[in-house]
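S.K.: Output the structure for:
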Amino acid sequence: METSNNPIPTRIVVHQQSRLLEVEFDTGALFKLPFELMRVYSPSAEVRGHGPGQETLQVGKGEVTISALEPVGMYAVKPIFSDGHDSGLFSWEYLLWLGENQDGLWNDYLERLKAAGGSRDPNAPENIPLQQKKGGACASH
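M.R.: The predicted model follows:
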């Protein structure tokens, strides 16, 4: 039997109160990923677009939760977020990457949000023009 060099989660726990997804890998690596970070960096076409430069800045996600976490085969999970977003498949490799890079990703997100005049607050009036700019979601997703 061939073994994989890719780390595999041995434990995944959804912490609703603290809004963290705890992921422990077979390598011993342990990460606590904020739901908001996962939502704004969702590996979906709605967030990433279909190529470089097509990303959509996510605003007003400061209170997002995960209402369900569905397994996808033996390689990923699909979170169902409280704002209805459910099209991102988080592979084990992607979860590991998020965990290893979460500080830099978070800082980058906050800088982009500030530059766009957006807010993490879901009820902030400054988010409305940003949400209207993005139009509708990709029809194929």
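S.K.: Could you use CA atoms for every contact and neighbour count after this?
M.R.: OK.
S.K.: who's in contact with the lengthiest helix in the chain?
M.R.: Identified as the longest helix of the chain according to DSSP state H is helix 92-116. Residues outside helix 92-116 that contact it (Cα atoms under 8 Å, 6 or more residues apart in numbering) are 6-9, 23, 31-33, 37-38, 40, 57, 59, 75-76, 119, 130.
S.K.: chain center to stretch 33-43: distance?
M.R.: Put simply, stretch 33-43 sits 2 Å off its chain's centre (Cα atoms, centre = their mean, to the nearest Å).
S.K.: and that stretch, how far apart are its ends?
M.R.: End-to-end span of stretch 33-43 (Cα to Cα, to the nearest Å): 15 Å.
S.K.: what helix or strand does Ile80 sit in?
M.R.: strand 76-81 (DSSP states H and E).
S.K.: what's next to that strand, contact-wise?
M.R.: With Cα under 8 Å, 6+ apart, strand 76-81 has contacts from 39, 64-72, 86-92.
S.K.: now the spatially most central residue of the chain: how far from Pro129?
M.R.: Among the residues of the chain, the one closest to the centroid is Met38, at 2.0 Å (Cα atoms, centre = their mean). The gap separating Met38 from Pro129 is 23 Å, by Cα to Cα.
S.K.: do the same with Glu111
M.R.: Per Cα to Cα, Glu111 is found 18 Å from Pro129.
S.K.: ok, now Glu22?
M.R.: Going from Glu22 to Pro129 by Cα to Cα gives 34 Å.
S.K.: Here is a second sequence; please produce its structure as well for comparison:
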Amino acid sequence: MPTPTELNLHQQSRVLEVRYDDGSHFNLPCEYLRVYSPSAEVQGHGPGQRVLQLGKEDVGIDKIEPVGNYAICLHFDDEHNTGIYSWEYLYNLGLNQERLWQEYLDELFKAGQARKKPS
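M.R.: Below you'll find the model as predicted:
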């Protein structure tokens, strides 16, 4: 599994830039990271229990805290900070960003919800 060589948080654009030692480079929007948080609050406690996150268009990250040598904890400005993002989880979010984002948009549509334009 590739390991990150660089993490850059771009506060204004609300994007976490992650570079891996295999040459991979991902720009992960804070909203995307928040709606796919690995926390039990978002993912539930078992298969099929994921909770649809609403109103996260303007969410930002206040702090990034290392968790050992294998992960980070993202402290979002909506006070969510219980997800532990392993290097592998971040890598998979990057690899599958297009598909996962579309799945999120489809879930919103099915729930009769719409994203507002971020400010």
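S.K.: Which PyMOL command selects the buried ones in the contacts of strand 76-81 of structure 1?
M.R.: Those of the contacts of strand 76-81 of structure 1 that count as buried under 16 or more other Cα atoms under 10 Å are selected in PyMOL with:
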select buried, resi 39+64+65+66+69+86+87+88+89+90+91+92
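S.K.: on that earlier part again, same drill for Glu22 and Pro129 of structure 1, tell me which one is more crowded.
M.R.: The residue with more neighbours, out of Glu22 of structure 1 and Pro129, is Glu22; 16 against 11, by other Cα atoms under 10 Å.
S.K.: Let's verify the aligned residue in structure 2 for the more buried one: helix, strand, or coil?
M.R.: Counting by TM-score structural alignment, Glu22 of structure 1 corresponds to Glu17 in structure 2. Following DSSP: H, G, I helix; E, B strand; the rest coil, we place Glu17 of structure 2 in the strand state.
S.K.: How about Glu17 of structure 2: what's its closest non-neighbour residue?
M.R.: Counting by Cα to Cα, 6 or more residues apart in numbering, Asn27 is the residue found nearest to Glu17 of structure 2 once chain neighbours are left out, at 4.5 Å.
S.K.: State the distance from that neighbour to Asp78 of structure 2.
M.R.: Applying Cα to Cα, the value for Asn27 of structure 2 to Asp78 of structure 2 is 21 Å.
S.K.: ok, these two, which is more surrounded?
M.R.: Asn27 (17 against 13).
S.K.: That one touches Leu16, doesn't it?
M.R.: Yes - in this structure Asn27 of structure 2 lies within contact range of Leu16 using Cα atoms under 8 Å: 5.7 Å.
S.K.: Could you count how many residues lie near the equivalent of Ser119 of structure 1 over in structure 2?
M.R.: Residue correspondence to structure 2 (TM-score structural alignment): Ser119 of structure 1 is matched to Ala114. Per other Cα under 10 Å, the neighbour tally for Ala114 of structure 2 reads 14.
S.K.: and Ala114 of structure 2, what is it in contact with?
M.R.: Contacts of Ala114 of structure 2 (Cα under 8 Å, 6+ apart): Leu108.
S.K.: Try it again at 10 Å.
M.R.: Leu54, Gly55, Leu105, Asp106, Glu107, Leu108 (Cα atoms under 10 Å, 6 or more residues apart in numbering).
S.K.: corresponding residue for the second one in structure 1?
M.R.: It stands for Gly55 of structure 2. Alignment note (TM-score structural alignment): Gly55 of structure 2 maps to Gly60 of structure 1.
S.K.: how about that match, secondary structure?
M.R.: Of the three states, Gly60 of structure 1 takes coil according to three-state DSSP.
S.K.: distance of it from Gly84 of structure 1?
M.R.: Gly60 of structure 1 is 13 Å from Gly84 of structure 1, by Cα to Cα.
S.K.: Looking at these two, which one has more neighbours?
M.R.: More crowded of Gly60 of structure 1 and Gly84, by other Cα under 10 Å: Gly60, with 22 against 10.
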